[in-house]
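*Asks:* Here's my sequence, what's the structure:
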Amino acid sequence: MSRRRPRPRAVRRTHRGADLHVHTTHSDGSCTPGDVVRAAATVGLSALSITDHDTLSAFAVARPEAQRLGIELIPGIELSASDGTREVHILGHFIDPDDPDLRATADALRHDRQTRLDRMIDRLAECGLRVDSESLRRSYPRAALGRKHLADYLVRTGQVATHRLVFARYLGDDGPAMVPKRGPSVAEAILLIRRAGGVAGLPHPPYDLTMERLASYREAGLAALEVDGPGVDNRRSRRWRAIADRFDLVPIAGTDFHAPDRAGRWVGAIATPTDDLDRLRQRAGHP
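*Replies:* This is a model prediction of the structure:
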């Protein structure tokens, strides 16, 4: 499989901030841990957090390159959680990457991803689409495979014209091939992150997030809110920042980087200012 390197672009606010939401080939990104560290150094970021879905494996791979380039590598993860029928992702920053309970949960979630993938492949077959699971796994040997990888495969093999059509017809939340994820509750995910020495944050808050729901997350120990990210205009960012202040949540920002082919989502294109990073560090109990 050919691999594209992340192209550096100017950071929206400051070059001396941190991109706190980045994915690599260890989950559903297209660039290696080393690639994203080098991209962060190129645009002058002071810090970077790789927050792969339900895995901590990229941290050890990226750490030597981060040390070589003088980039602070903040241990991170994006945990899959459930709030009733709604899937919710919870970011963890400044965690202990060797925490046994967090690792056990991440391993269980990855195992569930494999089972879920097989079930979605079976459902796609019922829709007349064929996925060679072995070929798919060879293409992404380190990834936690999910819907994105299935969509890539179906487009690459010419069975569906575009990724948008894959999700519109088959793998969207209400699609015939969709299989829901299983995972801890939001409160359990937050507690896991806190027990691992980290600080829990809510990424890409949904448009219909109610203040009552956010208050329940805050009561469970949520300490940060992503106020700036891809597709977030200045007006919405100011609104999320005001909400973060109201709930005493640290405002954070990141690109949610996955691949270098999405305008405005290159590593470092959106960054957490240094002052907010310091507040996050303090919430995690680090000097």
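*Asks:* all contacts plus neighbour counts: C-alpha atoms, from now on.
*Replies:* OK.
*Asks:* since we're on Thr274, how many residues are nearby?
*Replies:* 17 (other Cα atoms under 10 Å).
*Asks:* show me the contacts for it.
*Replies:* 16-18 (Cα atoms under 8 Å, 6 or more residues apart in numbering).
*Asks:* Quick one: buried ones out of those?
*Replies:* 16-18 (16 or more other Cα atoms under 10 Å).
*Asks:* any chance you could map the helices in the stretch 1-150 of the chain?
*Replies:* Assigned by DSSP state H, counting those that start in this stretch, the helices in the stretch 1-150 of the chain fall at 33-42, 57-69, 100-126, 133-139, 147-156.
*Asks:* run this one through as well so I can compare:
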Amino acid sequence: MKFIDLHVHSNASDGTYTPSQVVALAVEKGLSAMALTDHDTISGIPEAQAAAAGLPIEIIPGIEISCVYQGKEIHILGLYVNPDDQEFRAAAEGLRLIRDKRNETMMLRFQEAGMDLTLEEILEKNPGTVITRAHIARLLMEKGYVKTMDQAFRKYLDYGGPYCPPKEEITPEYAMKILANSKASPVLAHPYQYRLGDQKTEELVCYLTSLGLHGLEVYHSSNNQHESGKLKKLALKYGLFSAGGSDFHGDNKPDISIGSGRGGLRITSLLLDDIKEFRREKGL
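*Replies:* Below you'll find the predicted structure:
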């Protein structure tokens, strides 16, 4: 039996391993396929593909786009994006610039509160990286303002809190449009992490399906078996494929391992076969 992981991050965004190191870990785990899905960037994909050349693993080019639905941030994965598509590359750069603007506002708010934090410190340690809340959390920990990453998120980095304003709004419609234009497959990431409840989660899935959603992340490190079962039924109801991944971030989420999540995650390559068949039927 072969296994896969369709939700993985590198240090192109908020993971701690380079794309090459992530590929090496995936091969070490015996995975037959891996999707690199960094936040709002595809910059790590060429390195991952080069690292996998000649190795028994398929690299699926992906992205994870943050957008806002009814005032709440949700994430949409794009599987099989085209990293050579200039229009998509420009759209991804626009997403990064929106993040940069929010990051600048956050650091200004910390400084106004008398905290010795600068964006330059983060950029110096993470050149060429899309800066996320995880990078700011690590700086807060290094400067002694918090003891753990989790404490940083709870105390300072809640969305909409005094230090973490919402980003300029990216709509689901826009995220779905740029993914469709790139012939990627949009997938709603970790639906239960938004804490909408079953009814509103289904409303979200129904709405995104009307916009062209292809898949639902049924299997994820944060799901228990019962939750994955409910999401599987929801995917079948709306004609979506089931996707799954660990959401690996390296040392930023040390309890989550590539391919196995918190220990019990196992996603077979049969799921990827179904995704490929879905895309063939769509003419992709």
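*Asks:* about what we covered before: let me know the closest of the contacts of Thr274 of the first structure to Ile121 of the first structure.
*Replies:* Ala18 (37.7 Å; Cα to Cα).
*Asks:* Go ahead and confirm the closest one touches Leu45.
*Replies:* Yes. Counting by Cα atoms under 8 Å, Leu45 is a contact partner of Ala18 of the first structure at 5.8 Å.
*Asks:* between those two, what contacts are shared?
*Replies:* Gly268.
*Asks:* coming back round to it: CSV for the contacts of Thr274 of the first structure, including distance to Ile270 of the first structure?
*Replies:* Converted to CSV, those look like this (distance: Cα to Cα, whole Å):
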residue, distance to Ile270 of the first structure
Arg16, 11
Gly17, 9
Ala18, 8
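*Asks:* Next step: those restricted to strands.
*Replies:* Ala18 (DSSP state E).
*Asks:* coming back round to it: include mean neighbour count and distance to His163 of the first structure when you put the helices of the stretch 1-150 of the first structure into TSV, please.
*Replies:* Output for the helices of the stretch 1-150 of the first structure, formatted as TSV (neighbours: other Cα atoms under 10 Å; distance: least, Cα to Cα, whole Å):
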stretch	mean neighbour count	distance to His163 of the first structure
helix 33-42	22	24
helix 57-69	17	26
helix 100-126	17	14
helix 133-139	12	16
helix 147-156	19	6
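*Asks:* counterpart of Gly8 of the second structure in the first structure?
*Replies:* Actually, residue 8 of the second structure is Val. It isn't Gly. Under the alignment (TM-score structural alignment), Val8 of the second structure maps onto Val22 of the first structure.
*Asks:* isn't its match right next to Ile50, touching?
*Replies:* Yes. With contact defined as Cα under 8 Å, Val22 of the first structure and Ile50 form a contacting pair (4.9 Å).
*Asks:* Counterpart of Ala177 of the first structure over in the second structure?
*Replies:* Looks like Ala177 of the first structure aligns to Tyr163 there (TM-score structural alignment).
*Asks:* Quick check: the gap between that match and Tyr145 of the second structure.
*Replies:* 14 Å (Cα to Cα, to the nearest Å).
*Asks:* more neighbours, these two?
*Replies:* Tyr163 (19 against 16).
*Asks:* residues in contact with that one?
*Replies:* Residues near Tyr163 of the second structure by Cα under 8 Å, 6+ apart: 106, 109-110, 156-157.
*Asks:* Would you map the strands across the second structure?
*Replies:* Counting by DSSP E, the strands of the second structure are 3-8, 31-36, 58-69, 72-79, 185-188, 215-220, 241-245.
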